[in-house]
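A.B. asks: no letters, just coordinates:
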């Protein structure tokens, strides 16, 4: 379809993003048809292809250090929050959705004095146990707030993704992730 080619060629979207956009557009057309807003069921025979599986982009240690140590503009404090969410996820090995969902109640001190995250993963519901590294603990202390149950401020996945692209440019990493 022209829309598919527009998203691919003009916008430069990946196949996964195109699948999401086309699926949503098809759904809107179907709802419009069901409500009598259009006479034809547009895209009824158009099939959304399965997105091709891509190789994950591995972060090199040198790029990680550049991101960690990057000087960020003081007039954009959200960039620091986004970076800290990213760093915590790296140190703790958590998915982004888990990082922003983890609460203070999920932090447990075991008999040996070590602090652990014990929580159910959002995606799978499986129990996760993660020993917290000193770097992760430092980030937790930075965001201690009595008014909030979660360990960190809530930012959307898309907001953090956009901020990380900006941070990678400021840090002069070899590529954006």
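C.D. replies: On my side now, so go ahead. Just so it is clear, the model here is predicted, and its values are computed rather than measured.

A.B. asks: for the rest of this, base every contact and every neighbour count on C-alpha atoms.
C.D. replies: Fine.

A.B. asks: ok, residue 106 to residue 43 distance?
C.D. replies: 46 Å (C-alpha to C-alpha, to the nearest Å).

A.B. asks: same deal with residue 30?
C.D. replies: Residue 30 is 8 Å from residue 43, by C-alpha to C-alpha.

A.B. asks: ok, residue 26 next?
C.D. replies: Distance of residue 26 to residue 43, given as C-alpha to C-alpha: 6 Å.

A.B. asks: between these two, who's got more neighbours?
C.D. replies: Neighbours were counted for residue 26 and for residue 43 using other C-alpha atoms under 10 Å; residue 26 has more, 19 against 16.

A.B. asks: put this next to the previous one:
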């Protein structure tokens, strides 16, 4: 545990607050594992081995939180092991540990498609007016993110000073991503600009430099579920879905090159952006399949009409 404390103390000035919070959560799980399963409060680094890792993995998979939180899924388990692995590498660099207990262990994350809104779903939310001020406000800021790709924390920290008129005479957002520290320059599309103008008066009235009024992330996601229900969209919509929608529906679907998408999202690696391209390929494949099925149905209908015309039995089978 001394290693964990030393790691977290030294990384406090390097890691973002959210990332550091995740390390503290991993530390709590390690504490529970030591006390509940191994019946000890601490362990020497030299005692860490492959068995310790797989036993800790099993503990994480079987752990049932006493609160209302769900049990950890596979990727949640892998994230904790990934953080623990980084701490072990830190110990090796410090020469506190010689043999790497993770040497034979492979992290296996489940691959999943990023949830995003289709063009029709996006229009549906845009064109729905909510009598509730809280829902209308959350809808507006969600749509703003759909057309800028900004994450919740980046929207929350957005100020009037980050809106700049470019050499093209259009307005741009100049910001730095909270997560990666990457500088991002995003052209403000007309729908996003309209939302800025809508809330500009409110910001000026309350004397706030913040551009848009946000509820907490938890409340925002809760209200988004209400919005999805009203719009009859059967997807688990969170604020982060807006960012995925920007990448997939607003940019890639309209032919924007993946390199440009990567820059607009503030990704440090192109491979991160390519996840969206795979999602788009999957969607295109489904769309083509629907066209093929439609052509088969039309072909059968035409064939049956011709048979009826000549007084022959109708073919009811699809070939």
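C.D. replies: Thanks, I have the structure now. Here the structure is a predicted model, which is why all the values come from computation and not from measurement.

A.B. asks: corresponding residue for residue 123 of structure 1 in structure 2?
C.D. replies: Matched to structure 2 by TM-score structural alignment, residue 123 of structure 1 sits across from residue 179.

A.B. asks: what's the burial count for that match?
C.D. replies: By other C-alpha under 10 Å, the residues close to residue 179 of structure 2 number 16.

A.B. asks: now swap in residue 154 of structure 2 and tell me
C.D. replies: By other C-alpha under 10 Å, the residues close to residue 154 of structure 2 number 16.

A.B. asks: quick check: residue 175 of structure 2 is in a strand.
C.D. replies: Yes - checked against DSSP: H, G, I helix; E, B strand; the rest coil, residue 175 of structure 2 lies within a strand.

A.B. asks: I'd guessed it sits against residue 187; true?
C.D. replies: No - here residue 175 of structure 2 lies out of contact with residue 187, judged by C-alpha atoms under 8 Å, at a distance of 11.5 Å.

A.B. asks: quick one: buried residues of the longest helix along structure 2?
C.D. replies: The residue-count maximum for a helix in structure 2 (DSSP state H) belongs to helix 270-309. For helix 270-309 of structure 2, burial by neighbour count (16 or more other C-alpha atoms under 10 Å) applies to 273, 276-277, 279-280, 300, 304.

A.B. asks: just how off-centre is stretch 78-91 of structure 1 within its chain?
C.D. replies: Averaging C-alpha positions (C-alpha atoms, centre = their mean, to the nearest Å) puts stretch 78-91 of structure 1 11 Å from its chain's average.

A.B. asks: next: stretch 124-138 of structure 1.
C.D. replies: Chain-centre distance of stretch 124-138 of structure 1: 17 Å, with C-alpha atoms, centre = their mean.

A.B. asks: swap in stretch 218-235 of structure 2?
C.D. replies: With C-alpha atoms, centre = their mean, you get 16 Å for stretch 218-235 of structure 2.

A.B. asks: give me every residue that touches residue 211 of structure 2.
C.D. replies: Neighbour list for residue 211 of structure 2: 158-160, 196, 199-200, 203 [criterion: C-alpha atoms under 8 Å, 6 or more residues apart in numbering].
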